[in-house]
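Chemist: This is a predicted model, with the sequence first.
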Amino acid sequence: MMGIPYKEFRIRVDELKSSLAEIRGLDVSIGYIVEEWEEPPGPTPFPSIATLRKWDHVLLKRYRPLYLPYCDLCCLCTYGRCDLSRDKRGSCGIGLSEQQSRLVTLVCAIGASTHASHARELLDKLIARYGEDTPIDLGGEVYVEMPITRLVTGVRPRTLRDLKIVIEYVERQIVQTLASVHTGQEGSWIDYESKVLHLGMLDHVALEVADVVQVASLNMPKADPNAPLVDLGIGTVDTSKPVILVIGHNVLPSAAIIDYLESLGIRDKIEVCGLCCTAHD
């Protein structure tokens, strides 16, 4: 498999004199440096929208989507609203099946963008705080640190720096896929559904990046079978104390709150709890 493609490798020499030559103003830039490693490369590292399209079509023809439209109108552009009921088509030529797939693509792009944005924020802020060379160490018993990232991109990450190229890939693909939702860009339901599968793959990569970054940087349990468990459920909240509730993708504020309370020595006097993802983290 392919190793880490490091970006922005640059050497600048203002002046160099030797017995062989005299060089001034030498500026060498290299886009990527690829480290080879022991596993053979896969056939589709960093796949684009079209890379797995044929295989998506095989799956989607075998397992066809069932559409149960909750709305037979299209209101996504200024040509509309367009009535797509009873096999009618919109001003751009789109039919109801294509419109339903288009909406699913849009919804999946929204979800993948949310997770990618969360992963990007974690990566940037934790690199700023702990440095790009922070190792990705998930514990002594973890030999495949990021299986989804390895599978999709062919990258074996060693440090936080190595994840920059991964999250950039995810962001670029989400933007390209979302562009297909624009009026008149795509007219095939099966190609929209292929893009849905592509977005689902990207979403899992982004989630893995976010999860690994916080585990590697915030001193979370690493392959520890004896890690203490946290009680879940609304009944576990001690409302006799002041309560701080953190909701959604908010690992960094949660960690900062707990660190601050511990620094003041009042951690046991304040109830910190979370909803959704923060509860698990």
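Modeler: Right, received. Where do you want to start?
Chemist: Please make it C-alpha for all contacts and neighbour counts, starting now.
Modeler: Will do.
Chemist: and stretch 188-206, how far from the chain's centre?
Modeler: 13 Å (Cα atoms, centre = their mean, to the nearest Å).
Chemist: and if you look at stretch 59-72?
Modeler: Per Cα atoms, centre = their mean, the centroid offset for stretch 59-72 relative to its chain is 26 Å.
Chemist: adding another structure so you can compare the two:
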Amino acid sequence: MSRKSVSFSIKEINSDLAQFRDLTVSIGAITRERWDEPMGPSPFPSLTTLRPWDRRLLSRYKPFYMPFCDLCCLCTYGKCDLTGTKKGACGISMPAQQSRIVLLAACIGAATHTSHAREILTHTIEALGRECPINVGGTGVEVEAPITRLVCGIKPGTLGDLEPVLDYCENQLTQLLAVTHTGQEGNSLDFESKVFHTGMIDHLGMEVADIAQVSALGFPKADPESPLADLGLGTIDTKKPVILVIGHNVPPAAAIIDYLRDHGNAGDVEVTGICCTAIDLTRYAPKAKVVGPISWQLRYIR
């Protein structure tokens, strides 16, 4: 898919129908599709598009709720006691409250991954431009963006083609968070349906992030012989200066590697990581090391 904005100005037009002066025409985007497959029934689905299918799944595989808290403390009407069949001031029940908490947790994770994807995509577009082609493995990969194709109905060819996908993710996350506001939703299964939707958005955002960084940062592209990464605290040479990167965002970590290489110090400093950045860093620099999980973060820092 190719999207280009068009804008042009006309100083003066005289015709039998009308006269125009200083006319400016701006078209947000002209789309040229490069995919021969017909469009599916639900591109860029809303919160309710797949709801009937969600309800069918939830009627067959019913959720089981084990409350971790008998109170709802999410608004100033409470605290509300939801034990037994009691309801909160807004009318919410215990099953709906548990589903709402799950939806909030899912939105937190999806927002984090989508924010990471936006930062990665913005960084790579600034560095390489919107027309930078997507390359996640050449002939070794038959479908370059399976989730994007399935959910959005587009076949991305450049980094710029990924922008409307992230716009969609961010729009849906805003609506999903609005659902968790006081009094907006009261049915536990509707909350669960939106949890499914959030999970789909989460995977979509993660796919955009990985496509962008694999294409732009030179990560291994469907290479079965890519180097193995060293894992564990014991693999670190503590006699050298140690840099520990933590979190999701790989561009700053990649910049550290680039700086050390440019100054001839790549072998003199240990670059290690925790969590997602660590894994992505080993894809960028095989000599980087994964210390371990984020649950041991304070122990590693000490």
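Modeler: Right, received. Where do you want to start? Nothing here was measured: the structure is a model prediction, and the numbers come from that model.
Chemist: what's the TM-score here?
Modeler: The TM-score (TM-score structural alignment, normalised by the length of structure 1) is 0.93; 277 aligned residues with a Cα RMSD of 2.0 Å.
Chemist: For the stretch 101-250 of structure 1, which segments count as strands?
Modeler: 243-247 (DSSP state E, counting those that start in this stretch).
Chemist: what ranges do the helices span in it?
Modeler: 147-153, 164-179, 189-217 (DSSP state H, counting those that start in this stretch).
Chemist: How many residues are close by the spatially closest residue to V181 of structure 1 that is not a sequence neighbour?
Modeler: Spatial nearest neighbour of V181 of structure 1, excluding adjacent residues (Cα to Cα, 6 or more residues apart in numbering): R102 at 6.1 Å. R102 of structure 1 has 26 neighbours, counted by other Cα atoms under 10 Å.
Chemist: what's the counterpart of R102 of structure 1 in structure 2?
Modeler: Under the alignment by TM-score structural alignment, R102 of structure 1 pairs with R100 in structure 2.
Chemist: For V34 of structure 1, give its distance to A206 of structure 1.
Modeler: 22 Å (Cα to Cα, to the nearest Å).
Chemist: Between these two, which is the more surrounded one?
Modeler: Shown here are V34 of structure 1 and A206; by other Cα under 10 Å, A206 has more neighbours (27 against 13).
Chemist: How about the contacts made by the residue nearest to that one when sequence neighbours are not counted?
Modeler: Distances taken as Cα to Cα, 6+ apart put A116 closest to A206 of structure 1, at 5.0 Å, once the chain neighbours are dropped. Going by Cα atoms under 8 Å, 6 or more residues apart in numbering, A116 of structure 1 touches 167, 170-171, 203, 206-207.
Chemist: Most widely separated two among the residues you listed?
Modeler: Spatial extent of the contacts of A116 of structure 1 (Cα to Cα) is set by the pair E171 and L207 at 12.6 Å.
Chemist: returning to that earlier point: double-check the match of R102 of structure 1 against F191; I have them as touching.
Modeler: Yes: at 6.0 Å, R100 of structure 2 and F191 qualify as touching, with contact defined as Cα atoms under 8 Å.
Chemist: what comes up buried for stretch 207-224 of structure 1?
Modeler: The neighbour-count check on stretch 207-224 of structure 1 (16 or more other Cα atoms under 10 Å) flags 207-217 as buried.
Chemist: Kindly apply the preceding question to stretch 235-252 of structure 1 instead.
Modeler: Residues 246, 249-251 are the ones in stretch 235-252 of structure 1 that count as buried (16+ other Cα under 10 Å).
Chemist: Same list (the residues you listed) but as a markdown table, adding distance to V181 of structure 1.
Modeler: As requested, the buried residues of stretch 235-252 of structure 1 are exported to a markdown table (distance: Cα to Cα, whole Å):
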| residue | distance to V181 of structure 1 |
| --- | --- |
| V246 | 34 |
| H249 | 26 |
| N250 | 29 |
| V251 | 32 |
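Chemist: which of the residues you listed lies closest to V152 of structure 1?
Modeler: For the buried residues of stretch 235-252 of structure 1, the nearest to V152 of structure 1 is H249 (23.8 Å; Cα to Cα).
Chemist: Counterpart of the closest one over in structure 2?
Modeler: That one, H249 of structure 1, aligns with H248 by TM-score structural alignment.
Chemist: separation between the spatially most central residue of structure 1 and V166 of structure 1?
Modeler: Residue closest to the average C-alpha location in structure 1 (Cα atoms, centre = their mean): A206, at 1.7 Å. Per Cα to Cα, A206 of structure 1 is found 8 Å from V166 of structure 1.
Chemist: distance of G78 of structure 2 from A254 of structure 2?
Modeler: Distance from G78 of structure 2 to A254 of structure 2, by Cα to Cα: 47 Å.
Chemist: returning to what we had before: the residue nearest to A206 of structure 1 -> structure 2?
Modeler: Superposed on structure 2 with TM-score structural alignment, A116 of structure 1 falls opposite T114.
Chemist: what's in contact with stretch 47-58 of structure 2?
Modeler: Outside stretch 47-58 of structure 2, the residues within contact range by Cα under 8 Å, 6+ apart are 42, 172, 176, 189-190, 193-194, 196-197.
Chemist: Of those, keep whichever come out buried.
Modeler: By 16+ other Cα under 10 Å, the contacts of stretch 47-58 of structure 2 give 172, 176, 189-190, 193-194, 196-197 as buried.
Chemist: Take those and write them to TSV, including distance to G109 of structure 2.
Modeler: As requested, these are exported to TSV (distance: Cα to Cα, whole Å):
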residue	distance to G109 of structure 2
Q172	14
L176	13
L189	20
D190	19
S193	17
K194	14
F196	13
H197	13
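Chemist: Identify, from the residues you listed, the entry nearest to L260 of structure 2.
Modeler: Q172 (40.2 Å).
Chemist: quick one: contacts for the closest one?
Modeler: By Cα under 8 Å, 6+ apart, the residues touching Q172 of structure 2 are 46-47, 201.
Chemist: Report the buried members of the residues you listed.
Modeler: Buried residues within the contacts of Q172 of structure 2, counting neighbours by 16+ other Cα under 10 Å: 47, 201.
Chemist: For the contacts of Q172 of structure 2, give me CSV that also has distance to I10 of structure 2.
Modeler: Formatted as CSV, the contacts of Q172 of structure 2 follow (distance: Cα to Cα, whole Å):
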residue, distance to I10 of structure 2
S46, 39
L47, 42
I201, 42
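Chemist: ok, of the contacts of Q172 of structure 2, which one's closest to A18 of structure 2?
Modeler: S46 (42.3 Å).
Chemist: Look up how far N250 of structure 1 lies from the equivalent of that closest one over in structure 1.
Modeler: Here S46 of structure 2 is matched to S48 in structure 1, going by TM-score structural alignment. Plainly put, S48 of structure 1 is 30 Å away from N250 of structure 1 if you go by Cα to Cα.
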